[in-house]
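Visitor: attaching a predicted model along with its sequence, questions to come.
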Amino acid sequence: MIFWKIAKNEKMFRRYLAALFLWEWTQWMLVTAIPLFLHQRYGLGKEFVFSIVIELLPGILLGPIIGSWIDRWGAKRVTTLDIAAYSILVTLLPLSSSLWQVQLILLGIGIAKTAGSPASLTLRARVIPKGLEIQGNAAIMGIERLCKIIGPLAASMAILVFGIGTMLLLCSFAGLAAFALFYMLPAAESQKQAENENGFTKAIFSALPAFFGLLSRDRMIAAFVVTAIGYSLLLGMLKIFLLSLAGLYGDPQQYWGLLLAAQGLGSLAGALVCDRVVNRLTRTYSLTWVYFLFGLGEAVLLTGLAFPLGLTWTLFVLVLAAVFEIVATIIYFSVIQTRIPYEQQGLFNSMTLPVLDTCYAAGIMLSGALLSTLPIFSVLLVCLGFMLVTHLPFARLFFRDRAAEASTGSE
């Protein structure tokens, strides 16, 4: 497999994958545990929804600043600071006794993630070997999705054996170990201090015009951003939908992790076959058209969840839909990394992620509101509609484009 060839020949990429594996595993355990922690204390009411959303608020409010932070201090440094802060704050959750304390801790975690997410994506662009964007992103996404399988399962088992409090403490220790691995990563930092000394405030206020200029110069990038918005809305609504669905099958603490693991299994399978599938399809179609088809394919497959045919059927649909999702995601990052210069990727990531976080939060709140008035499966159809609305207007653009395919070197 080409994955092993890249990992064998590229030392920095190999070390990055090792650090990423440990951190992603830790994060997916926390993705499983924190909603269960909130659900256990507050149920699925407004306290739960607002506590989930408050973690996303820093990303919405501070996003334009993060690009200048990445330029000023480097993607690796910002990523490691995020991991350290996240890992320390997690230990405080089980010690909290009031709702405001929980929300304050989640707000702090949100601030760390606001800086860490775009920095991590920017660092990824530096460690992936040139010309191997599809293969490199497939390897990274494969590890992320493998952790999406083992993380929720490990979290569910640890919660049953040790309890949520002890499990959160174990995640904190694992996170600090991941911090050490990222800190030792031999990734050279970009040097932009001289530019930033001319005016830190100026860099902040110049972010928006620079970002919109980037979108206006390349309609394909703008189209990718809009489709990502639709996917973020779907993801937010699907989170609450799956948690409610887990309650229909029995104990949410058991079935929530199982549903997430099914998505992870499908994503892992998709990452393993992505390179071969993309290479075969791009002999006939543009890379962007393959992205479009797989994005809509995921939405079509998820409609299968509207048929209450039992747990086995639900797991099958989630696995199959996740295969389509991961292929589309790998193409998304590969095209973005090749069409946008590395020097502008910190800006792009710091501007798009707050927008996507906003849509994700909107999806969570909308799903929570609709569940109180509509049947659970009607809510699913509403959220899938957002994928159609944000994808279909760009069908002709994606079909015609051949430049992205050539620039990614996917042949």
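Guide: It's in. This one's a predicted model, so the numbers in the text were calculated from it and none came from an experiment.
Visitor: all contacts plus neighbour counts: C-alpha atoms, from now on.
Guide: OK.
Visitor: the residue nearest in space to the middle of the chain and Leu347: what is the separation?
Guide: In the chain, the C-alpha nearest the mean C-alpha coordinate belongs to Ser117, at 8.4 Å (Cα atoms, centre = their mean). Note on Ser117: its distance to Leu347, by Cα to Cα, to the nearest Å, is 12 Å.
Visitor: so Ser334 touches Gln135, yeah?
Guide: No: with contact defined as Cα atoms under 8 Å, Ser334 does not reach Gln135; the gap is 9.1 Å.
Visitor: and Ser232, what does it touch?
Guide: 356-357, 359-360, 363 (Cα atoms under 8 Å, 6 or more residues apart in numbering).
Visitor: so what does whatever helix or strand the residue nearest to the centre of the chain lives in touch, helix or strand wise?
Guide: Using DSSP states H and E, Ser117 sits within helix 99-127. Helices and strands touching helix 99-127, by 3 or more Cα pairs under 8 Å, 6 or more residues apart in numbering; DSSP states H and E, are helix 11-42, helix 46-54, helix 57-73, helix 75-90, helix 342-371.
Visitor: residues of stretch 94-111 that come out buried?
Guide: 102-111 (16 or more other Cα atoms under 10 Å).
Visitor: any chance of JSON lines for the residues you listed, columns distance to Phe182?
Guide: Formatted as JSON lines, the buried residues of stretch 94-111 follow (distance: Cα to Cα, whole Å):
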{"residue": "Val102", "distance to Phe182": "28"}
{"residue": "Gln103", "distance to Phe182": "28"}
{"residue": "Leu104", "distance to Phe182": "27"}
{"residue": "Ile105", "distance to Phe182": "24"}
{"residue": "Leu106", "distance to Phe182": "23"}
{"residue": "Leu107", "distance to Phe182": "24"}
{"residue": "Gly108", "distance to Phe182": "21"}
{"residue": "Ile109", "distance to Phe182": "19"}
{"residue": "Gly110", "distance to Phe182": "20"}
{"residue": "Ile111", "distance to Phe182": "19"}
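Visitor: okay, pairing it with this:
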Amino acid sequence: MTDDTQRATASDGGFARVLRSPGALRLVGSLFVLETGSAMTTVGLPLLVMQRYGLGLEVGFTLAARFLPNILLGALAGQVVDRHDPRRVATLAALGSGLAAALFPLTTAMWQIQLLALAIGVGYMFGFPAAMALRPRVIPEGSELEGNGLIVTAERVPKLLGPAVAGPIAAVAGVNWLFAAEAATALAAAALLTRLPQAAGTGAAESRGAGPDGAGTVAGAVGRRLSAWTRAMATGARDLVRMVRGDGRLSSLTITAFTYMAALGLGRTFLAAYSLRDFDHVPGMLGYLLAAMGLGGALGGMAAAAFRSWNQGWVYVLGNALEGVCWVALMATGDWYVALALLFVAGVFESVASVVYFAEVQKRLPTGLQGRYYATLVPLSDVFLVAGTVAGGVLVDRAGVTPGAVLVGLAMAVPVLVLAGRLVPERPAPAAKARPREAESTPA
């Protein structure tokens, strides 16, 4: 089904238009099953390492390996998504990640586990921007808020469902079966992606460059990729600035995405210390706190559409600021059920703000730049996430848990409040047809 057909047959707004789009449902379903499998591996991977090699730095290094491809090579993924059909890129990324997960039980050395973790990171590096680039193809025009709400929900629910399913599987069948489960979900996700419509002109774009000058040879291909990587690493951040400049809301959304990731890194360290200090009498409290946030996030993704009549800048500012208030408010209670309720509400606010973010980027950025935007954004965001996590370990250890909560809240609320003047005013999104020419001149 083409974009024109979807838009011609959609006569009303809201979720009904998205639910009548088979492509949108397949994309949402693919993300859901893929994220569910990934969440199970997130539980299984540290367990596998600890069972075989004990607890130590190896666990941290192994988990960090999944972030390295995005940090080092993420900009290259944008080049690939730009030049090839994002449906095919996302499908191959899902299959590659599933294959790597299935091989974990067969490893015999730590370096093999770390190499497979690195391979999963490579799959995510290509898969996420490709999936984001598919959204304009399958979400009907005018239903960006509802469509992105479903996508955020499809990403949030697995963070609650995956660990909940992983526990019984590991207890009954063993840790190895968690990796088999991700392999199965990756295969299902790839099958759903293959049913999505193919973009017009993709084949020509993919074959571009082959010719008598050696571009079709292996050496030529390797040379092109190395050259593309070098240019991408050198110009990634500059390209991101070019994509968002001239649009105050879009540039402010991008800036606060980075600061939020740093706050999230701080929050991860804080929650671990908080659960041990205040709830050492409640076994597994950290898991319950994270699950409460996951549940709130899942519901918040669906609730975002209720605010479609509001100024979306205000929804984004309030969502982030009130989430920060919830984190600080944790220090005012010693009751476990109040703490769970606060983090549930924080998850709702976070998810609502995320839906607005994704919807605004989709509306304000030309379709041809969607993949490159996220391919550049994600690796830079991972840098902020890692920096926040490392800083959190030092700050919480030296300053204490209570100042840690305040720092998390401030890191979430202050940036959006400072930039509220650019986030809140309602300005029309730049014409999508006026900006691709600028994108074409951007170094590839």
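Guide: That came through fine. Since we're looking at a predicted model, the values are computed, not measured.
Visitor: any idea what the TM-score is?
Guide: The TM-score (TM-score structural alignment, normalised by the length of the first structure) is 0.86; 402 aligned residues with a Cα RMSD of 3.1 Å.
Visitor: for the contacts of Ser232 of the first structure, which pairs are in contact in the second structure too?
Guide: Counting by both residues aligned by TM-score structural alignment, their matches' Cα atoms under 8 Å, the members of those that carry over to the second structure are 356-357, 359-360, 363.
Visitor: which one of those residues is nearest to Leu153 of the first structure?
Guide: In terms of Cα to Cα, no member of these lies closer to Leu153 of the first structure than Tyr360, at 23.9 Å.
Visitor: Gln198 of the second structure contacts Arg87, correct?
Guide: Yes: between Gln198 of the second structure and Arg87 there is a contact at 7.1 Å, judged by Cα under 8 Å.
Visitor: more neighbours, these two?
Guide: A count of neighbours by other Cα atoms under 10 Å puts Arg87 above the other of Gln198 of the second structure and Arg87, at 24 against 17.
Visitor: map the more buried one onto the first structure.
Guide: Matched by TM-score structural alignment, Arg87 of the second structure corresponds to Lys76 in the first structure.
Visitor: now do the contacts for its match.
Guide: Per Cα under 8 Å, 6+ apart, neighbours of Lys76 of the first structure: 119-120, 123, 182-183, 187, 189.
Visitor: quick one: which of these is most hemmed in?
Guide: Busiest of the contacts of Lys76 of the first structure [other Cα under 10 Å] is Ala119, holding 29 neighbours.
Visitor: give me the distance between the match of Arg87 of the second structure and Lys148 of the first structure.
Guide: For Lys76 of the first structure relative to Lys148 of the first structure (Cα to Cα), the value is 23 Å.
Visitor: and Ile83 of the first structure, how many neighbours?
Guide: 24.
Visitor: excluding chain neighbours, what is closest to it?
Guide: Phe179 (5.8 Å; Cα to Cα, 6 or more residues apart in numbering).
Visitor: count of neighbours near the counterpart of the one you found in the second structure?
Guide: When the second structure is aligned by TM-score structural alignment, Phe179 of the first structure is paired with Ala190. For Ala190 of the second structure, the neighbour count with other Cα under 10 Å is 23.
Visitor: now the helix or strand harbouring Ala190 of the second structure on the first structure. Mean distance?
Guide: In this assignment (DSSP H and E), Ala190 of the second structure forms part of helix 176-193. Superposed on the first structure, helix 176-193 of the second structure shows a mean distance to its aligned partners of 2.1 Å (mean Cα distance after the TM-score superposition for the first structure).
Visitor: list the buried ones in that helix?
Guide: Buried residues in helix 176-193 of the second structure (16+ other Cα under 10 Å): 176-193.
Visitor: any idea what Leu214 of the first structure aligns with in the second structure?
Guide: Under TM-score structural alignment, Leu214 of the first structure pairs with Met243 in the second structure.
Visitor: quick check: what element follows the strand or helix carrying that match along the chain?
Guide: Assigned by DSSP H and E, Met243 of the second structure falls within helix 218-244. Proceeding C-terminally, helix 218-244 of the second structure gives way to helix 248-278 as the next helix or strand, assigned by DSSP H and E.
Visitor: off-centre distance for stretch 252-260 of the second structure?
Guide: 14 Å (Cα atoms, centre = their mean, to the nearest Å).
Visitor: and that stretch, which stretch of the first structure?
Guide: Using TM-score structural alignment, stretch 252-260 of the second structure pairs with 223-231 in the first structure.
Visitor: got the contact list for stretch 53-61 of the second structure?
Guide: In contact with stretch 53-61 of the second structure (Cα under 8 Å, 6+ apart) are residues 46, 49-50, 110, 114.
Visitor: quick revisit: from the chain's centroid, how far away is the helix holding Ala190 of the second structure?
Guide: 18 Å.
Visitor: could you give the angle of it to helix 110-138?
Guide: 30 degrees (axes from the mean of the first three to the mean of the last three Cα atoms, to 10 degrees).
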